[in-house]
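> Structure here, sequence nowhere to be found:
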């Protein structure tokens, strides 16, 4: 049976407890804290999101398992090489403001399922903004001593209907 962590709040990796270095390695300062309160899983999700939003394929490459696969909000299945190609530096576009939250973490030995959400705000043609939410299921896998992203599936959450 797996360990489960449920949190309805954003998890921030604080410098005194966790690290993320320039090579994409992340984790608690003391290895005994791995999985405490579900936070190291959020560190991987944050590093993964940062590499994507900044179009850093080398950083992203260091975070993905060799067999990584994702399902986009449009239902498209993208394998590792396609994902790395999509985030090539020459294809960079500005990312909208985003925030991440981890709602549930289940660990099964060397595999973890992380359910979270990404909220982002985009401008509207009328000069306003609209907030969108995407629910994300991440599959993380421990290979050796590192946790890597094995899969992600993005599901768009329908916008709330305006009051009539």
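Good, I have the coordinates. Because the structure is predicted, anything quoted here is derived from the model rather than measured.
> contacts, neighbours, all on C-alpha from now
Noted.
> What residues of the host helix or strand of residue 82 count as buried?
Applying DSSP states H and E as the criterion places residue 82 in helix 80-86. Within helix 80-86, the residues that count as buried by 16 or more other CA atoms under 10 Å are 80, 83, 84, 86.
> And for stretch 109-119?
Residues 111, 112, 113, 114, 115, 116, 117, 118, 119 are the ones in stretch 109-119 that count as buried (16+ other CA under 10 Å).
> JSON lines for those, including distance to residue 133?
As requested, the buried residues of stretch 109-119 are exported to JSON lines (distance: CA to CA, whole Å):
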{"residue": "111", "distance to residue 133": "26"}
{"residue": "112", "distance to residue 133": "22"}
{"residue": "113", "distance to residue 133": "19"}
{"residue": "114", "distance to residue 133": "16"}
{"residue": "115", "distance to residue 133": "13"}
{"residue": "116", "distance to residue 133": "10"}
{"residue": "117", "distance to residue 133": "7"}
{"residue": "118", "distance to residue 133": "6"}
{"residue": "119", "distance to residue 133": "4"}
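> Would you format those residues as JSON lines with secondary structure and distance to residue 5 included?
What follows is the buried residues of stretch 109-119, written out as JSON lines (DSSP: H, G, I helix; E, B strand; the rest coil; distance: CA to CA, whole Å):
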{"residue": "111", "secondary structure": "strand", "distance to residue 5": "14"}
{"residue": "112", "secondary structure": "strand", "distance to residue 5": "11"}
{"residue": "113", "secondary structure": "strand", "distance to residue 5": "10"}
{"residue": "114", "secondary structure": "strand", "distance to residue 5": "9"}
{"residue": "115", "secondary structure": "strand", "distance to residue 5": "10"}
{"residue": "116", "secondary structure": "strand", "distance to residue 5": "12"}
{"residue": "117", "secondary structure": "strand", "distance to residue 5": "15"}
{"residue": "118", "secondary structure": "strand", "distance to residue 5": "18"}
{"residue": "119", "secondary structure": "strand", "distance to residue 5": "21"}
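> putting a second one here so we can go through both:
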């Protein structure tokens, strides 16, 4: 009887641990979605709330951009009519304590189209500030189509 109780307790602990992990992973992936929305909407106020003060981005062109540079780029005056649909795939989330690392593939498409315009690999580093995850680093690497 004691062994069966121990097995039940262990199963409950494992279940709780897995659900807590999934909850944090979901929270982190949701932050990425918020970042994508702020970028495609050219919303510097939302970006300011998402990015840590020490935020650094390596752009798809290899440029080193600080938070003020990113906020300047995403001003409404720079917004274009093109609003891409961004699909995430190959999402990998790792975290320890108050730090997280996310890698994923972004595929950019136009609305109502299944044809990919281009894709990038993205790396994000986040830290928990108070009870909120903030981006401290982003790097975007374009995926070049292989010639056949």
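That came through fine. It should be emphasised that the depicted structure is a prediction, and the values quoted were computed from it without experimental measurement.
> overall similarity of the pair, as a TM-score.
Remark: TM-score between the superposed chains equals 0.77 [TM-score structural alignment, normalised by the length of structure 2]; 125 aligned residues with a CA RMSD of 1.9 Å.
> The following helix or strand past the helix holding residue 82 of structure 1 vs structure 2, average distance?
Going down the chain from helix 80-86 of structure 1, the next helix or strand is strand 98-108, by DSSP H and E. Mean deviation of strand 98-108 of structure 1 from its aligned counterpart in structure 2 after superposition (mean CA distance after the TM-score superposition for structure 1): 1.9 Å.
> helices and strands around strand 98-108 of structure 1, which ones?
strand 3-6, helix 39-53, strand 111-123 (3 or more CA pairs under 8 Å, 6 or more residues apart in numbering; DSSP states H and E).
> Count the neighbours of the counterpart of residue 142 of structure 2 in structure 1 for me.
Alignment note (TM-score structural alignment): residue 142 of structure 2 maps to residue 156 of structure 1. Residues contacting residue 156 of structure 1 under the criterion other CA atoms under 10 Å number 15.
> can you confirm residue 156 of structure 1 is in a strand?
Yes - counting by DSSP: H, G, I helix; E, B strand; the rest coil, residue 156 of structure 1 is found in a strand.
> residues contacting it?
By CA atoms under 8 Å, 6 or more residues apart in numbering, residue 156 of structure 1 lies in contact with 73, 133, 134, 135.
> if I look at the most centrally placed residue in structure 1, how far off is residue 162 of structure 1?
In structure 1, the centroid-proximal residue (CA atoms, centre = their mean) is residue 45; its distance is 3.2 Å. Using CA to CA, to the nearest Å, residue 45 of structure 1 is found at 32 Å from residue 162 of structure 1.
> next one: residue 39 of structure 1
To residue 162 of structure 1, residue 39 of structure 1 is 35 Å away according to CA to CA.
> roughly how far is stretch 136-144 of structure 2 from the heart of the chain?
How far stretch 136-144 of structure 2 lies from its chain's middle: 11 Å, per CA atoms, centre = their mean, to the nearest Å.
> Looking at the helices and strands packed on strand 98-108 of structure 1, which is nearest to residue 26 of structure 1?
Nearest to residue 26 of structure 1, of all these, is helix 39-53, at 6.6 Å by CA to CA.
> how about residue 123 of structure 2, what's its partner in structure 1?
By TM-score structural alignment, residue 123 of structure 2 lines up with residue 137.
> Find the nearest non-adjacent residue to that match, please.
residue 115 (4.6 Å; CA to CA, 6 or more residues apart in numbering).
> that older thread, show me what the helix or strand hosting the match of residue 123 of structure 2 packs onto, helices and strands only.
Assigned by DSSP H and E, residue 137 of structure 1 belongs to strand 129-143. Contact partners of strand 129-143 of structure 1 among helices and strands, from 3+ CA pairs under 8 Å, 6+ apart: strand 111-123, strand 146-157.
> what does it contact?
41, 45, 65, 73, 110-124, 147-159.
> after superposition, how close is stretch 131-139 of structure 1 to structure 2?
Comparing stretch 131-139 of structure 1 with its match in structure 2 after superposition yields a mean distance of 0.8 Å (mean CA distance after the TM-score superposition for structure 1).
> Measure how far that stretch is from the centre of its chain, please.
Distance of stretch 131-139 of structure 1 from the chain centroid (CA atoms, centre = their mean) equals 9 Å.
> How about stretch 4-21 of structure 2?
On CA atoms, centre = their mean, the centre of stretch 4-21 of structure 2 falls 29 Å from that of its chain.
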